[in-house]
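Trainee: fold the following for me, if possible:
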Amino acid sequence: MKTLTLKDGTEIFYKDFGSGQPIFFHHGWPLSSDDWDAQIMYFLERGYRVIAHDRRGHGRSTQTAVGNDMDTFASDVNELVEHLDLKNTIHVGHSTGGGEAIRYAAKYGKGRVSKVVLIGAVTPYMIKNENNPKGVPIEVLDDIRNNTKNNRYQFFKELPIPFYGFNRDGAKLIEGLRDNWWRQGMMGGVKAQYDSVKAFSETDFTEDLKTVDVPVLVLHGDDDQIVPYEATALRSIELLQKGKIIIYPGLSHGMLTVNADIINKSILDFIKS
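Mentor: Okay, the predicted model is just below:
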């Protein structure tokens, strides 16, 4: 088990396997680095160095009561990157982790980041308003907050159903995957998870997307019931200097796990391009 104690005393758990060009994975809410198992094994076997951390307040890292915001998340990543002296790194972020990855790349990544991959990412902005009519109504986010605060043990049993698209006709419920989502969620701290709803939904990543000058791959499923692709992916690609986008028909928010073969190949092709 590897941990890094940050300057504010927070302990960050991380995995660091292999050698070669580094790939740094940023997990989604309210999960942990374990959500990247399929990618860690795939890229490790292909000669890459793979790094994945548990964000503060999540997984095996310190259950923080403060600092649960996107600027701090990016700063934490920077401390870990500098500790490991990572260079020429591909940063891959899913959902909330996509926001963290692009904020890190924009603010700290010059000379260290070679490419970025955003998977079902919350960028540039999730909330529905007059400028983002396809976004998520604030009432939906308030409901997530309320359930996380008061009922997360049951809520974390229910949310994986739309997360992985198990509620669609013909979909087969994978109980182990649902249980693993619950396990990861319940490892984290309720205060950090509650605060992080605001961080992932109300942070505006417009300027981050505009600033990043390395190639960025945007991957999204058009049946994502958690982060609508029309409000995020289609808007992100318009802001990027060197962006490429793939929208997968019928795939869910959890496609990096249930469709790992498709997603891993897309990432590998992008890395090699």
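
Trainee: rest of the way, CA atoms for contacts and neighbours
Mentor: Will do.

Trainee: which residues of the stretch 101-250 of the chain fall in helices?
Mentor: Using DSSP state H, counting those that start in this stretch, the helices of the stretch 101-250 of the chain run over 138-158, 160-163, 175-187, 190-202, 206-211, 233-239.

Trainee: give me the helices and strands touching the first one, please.
Mentor: In this case it means helix 138-158. helix 175-187, helix 190-202 (3 or more CA pairs under 8 Å, 6 or more residues apart in numbering; DSSP states H and E).

Trainee: now the angle from it to helix 190-202?
Mentor: Between helix 138-158 and helix 190-202, the angle comes out at 130 degrees (axes from the mean of the first three to the mean of the last three CA atoms, to 10 degrees).

Trainee: what about residue 143, how many neighbours?
Mentor: 11 (other CA atoms under 10 Å).

Trainee: brain fart, residue 111
Mentor: Count around residue 111 with other CA under 10 Å applied: 10.

Trainee: circling back: tell me which of the helices of the stretch 101-250 of the chain lies nearest to residue 44.
Mentor: With CA to CA as the criterion, residue 44 lies closest to helix 175-187 of the helices of the stretch 101-250 of the chain, at 21.8 Å.

Trainee: one more to line up against the first:
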Amino acid sequence: MAFITTDDGTTIFYKDHGSGQPVLFSHGWPLSADAWDAQMVFMGQHGFRVIAHDRRGHGRSDQAWDGNHMDRYADDLASLIDQLDLRDIILVGHSTGGGEITHYVGRHGTDRVAKMVLVGAVPPLMAKTDANPEGLPIDVFDGIRKGTFDDRSQFYRDLSLPFYGYNRDGATISEGVRESFWLQGMMGGLKGQLDCIHEFSEVDYTTGLRRIDVPTLFIHGDDDQIVPIGAAALKAHPLVPGSELKIYQGGAHGLTATEQDRFNADLLAFATADIRQAVAA
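Mentor: Here you go, the predicted model:
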């Protein structure tokens, strides 16, 4: 069990395996580093050092009462990077994790970053506003708050169906994947998970996106029921010059699990691609 301690005294759990160029994974809500296990093994077997942490309030990290906001999440990530002295990093973020790595760049720059991969990611802004009519109404996120507060155990069980597209006709349902989603969610603390809903829904990540100056890959399913592609990757991709967008036809939000082999192959191909070619693309 490995931990770092941040400057506000919060302990953050992380996994760190292998050697080579570091690939640092940031998970979605309400999950933990365990959501990346298959990718960590796969990339580790292909010669990369793989690291993933539990966001504060999630998984095995401290269930802090304060600091459950994106500025602090990004600074926690910076603390992990600094304390492990990681350089030439490939940052990979899913959903809220995509917001986290984008906000990290917005606050700390790309001096230590080589490439970025945003998967089903929340940037630039999920909530509907006058300036963001493609977003989801705030009532949607209020419903998530209520479901999480009233009975998060049942809410997480129910949420796993659209998360992985298991509510679609003809879907092959893995009860194991659903149970893993529930278990990871229940490992975290209620206060931190409630606070995090605001961070993935109402924080505008446009400034961070505009600061990205490294090769970047967006991957998004066009049947993502949690983070609809129209308000996310289709708007974020043009804000990052030279970035690439891969759309998974019929892909769900949890495509790292439902299309694991395809995603792993795409991640490896991007990680090993010549950086100069990626920038010119």
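
Trainee: what's the TM-score here?
Mentor: Laid over one another, the chains give 0.98 as their TM-score (TM-score structural alignment, normalised by the length of structure 1), with 273 aligned residues with a CA RMSD of 0.8 Å.

Trainee: quick revisit: in JSON lines, list the helices of the stretch 101-250 of structure 1 along with distance to residue 8 of structure 1.
Mentor: Shown next, in JSON lines, are these (distance: least, CA to CA, whole Å):
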{"stretch": "helix 138-158", "distance to residue 8 of structure 1": "25"}
{"stretch": "helix 160-163", "distance to residue 8 of structure 1": "33"}
{"stretch": "helix 175-187", "distance to residue 8 of structure 1": "21"}
{"stretch": "helix 190-202", "distance to residue 8 of structure 1": "16"}
{"stretch": "helix 206-211", "distance to residue 8 of structure 1": "25"}
{"stretch": "helix 233-239", "distance to residue 8 of structure 1": "33"}
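
Trainee: among the ones you listed, which comes closest to residue 67 of structure 1?
Mentor: Nearest of those to residue 67 of structure 1, taken as CA to CA: helix 190-202 at 8.4 Å.

Trainee: now for that closest one, which elements pack on it?
Mentor: Looks like helix 190-202 of structure 1 contacts helix 138-158 (3+ CA pairs under 8 Å, 6+ apart).

Trainee: for the helix it packs on, list every residue counted as buried.
Mentor: Within helix 138-158 of structure 1, the residues scored as buried using 16 or more other CA atoms under 10 Å are 141, 144, 145, 147, 148, 149, 152, 155, 156, 157.

Trainee: what's near enough to touch the second one?
Mentor: So the one you mean is residue 144 of structure 1. Residue 144 of structure 1 makes contacts with residue 197, as judged by CA atoms under 8 Å, 6 or more residues apart in numbering.

Trainee: then the last one?
Mentor: For residue 157 of structure 1, the contact set (CA under 8 Å, 6+ apart) comprises 178, 179, 182.

Trainee: what about 10 Å?
Mentor: For residue 157 of structure 1, the contact set (CA atoms under 10 Å, 6 or more residues apart in numbering) comprises 178, 179, 180, 181, 182, 183, 185.

Trainee: adding neighbour count and distance to residue 164 of structure 1, write those residues out as TSV.
Mentor: As requested, the contacts of residue 157 of structure 1 are exported to TSV (neighbours: other CA atoms under 10 Å; distance: CA to CA, whole Å):
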residue	neighbour count	distance to residue 164 of structure 1
178	19	9
179	14	12
180	16	12
181	21	10
182	22	13
183	17	16
185	22	15
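
Trainee: hang on, the earlier thing: just name the most buried of the helices and strands packed on helix 138-158 of structure 1.
Mentor: helix 190-202 (a mean of 20; mean count of other CA atoms under 10 Å).

Trainee: now that helix on structure 2. Mean distance?
Mentor: Once fitted to structure 2, helix 190-202 of structure 1 is off its aligned match by 0.3 Å on average (mean CA distance after the TM-score superposition for structure 1).

Trainee: name the helix or strand for residue 66 of structure 1, please.
Mentor: Following DSSP states H and E, there is no helix or strand that holds residue 66 of structure 1.

Trainee: so how far is residue 19 of structure 1 from it?
Mentor: 34 Å (CA to CA, to the nearest Å).

Trainee: over to residue 42 of structure 1?
Mentor: 14 Å.

Trainee: anything in contact with each of those two?
Mentor: Contacts common to residue 42 of structure 1 and residue 19, judged by CA under 10 Å, 6+ apart, are 48, 50.

Trainee: so between the two, which is more surrounded?
Mentor: residue 42 (18 against 11).

Trainee: can you tell me the helix or strand for that one?
Mentor: helix 37-44.

Trainee: how about residues contacting that helix?
Mentor: By CA under 10 Å, 6+ apart, helix 37-44 of structure 1 touches 15-20, 22-25, 33-34, 36, 45, 48-52, 256-261, 263-265, 267-268.
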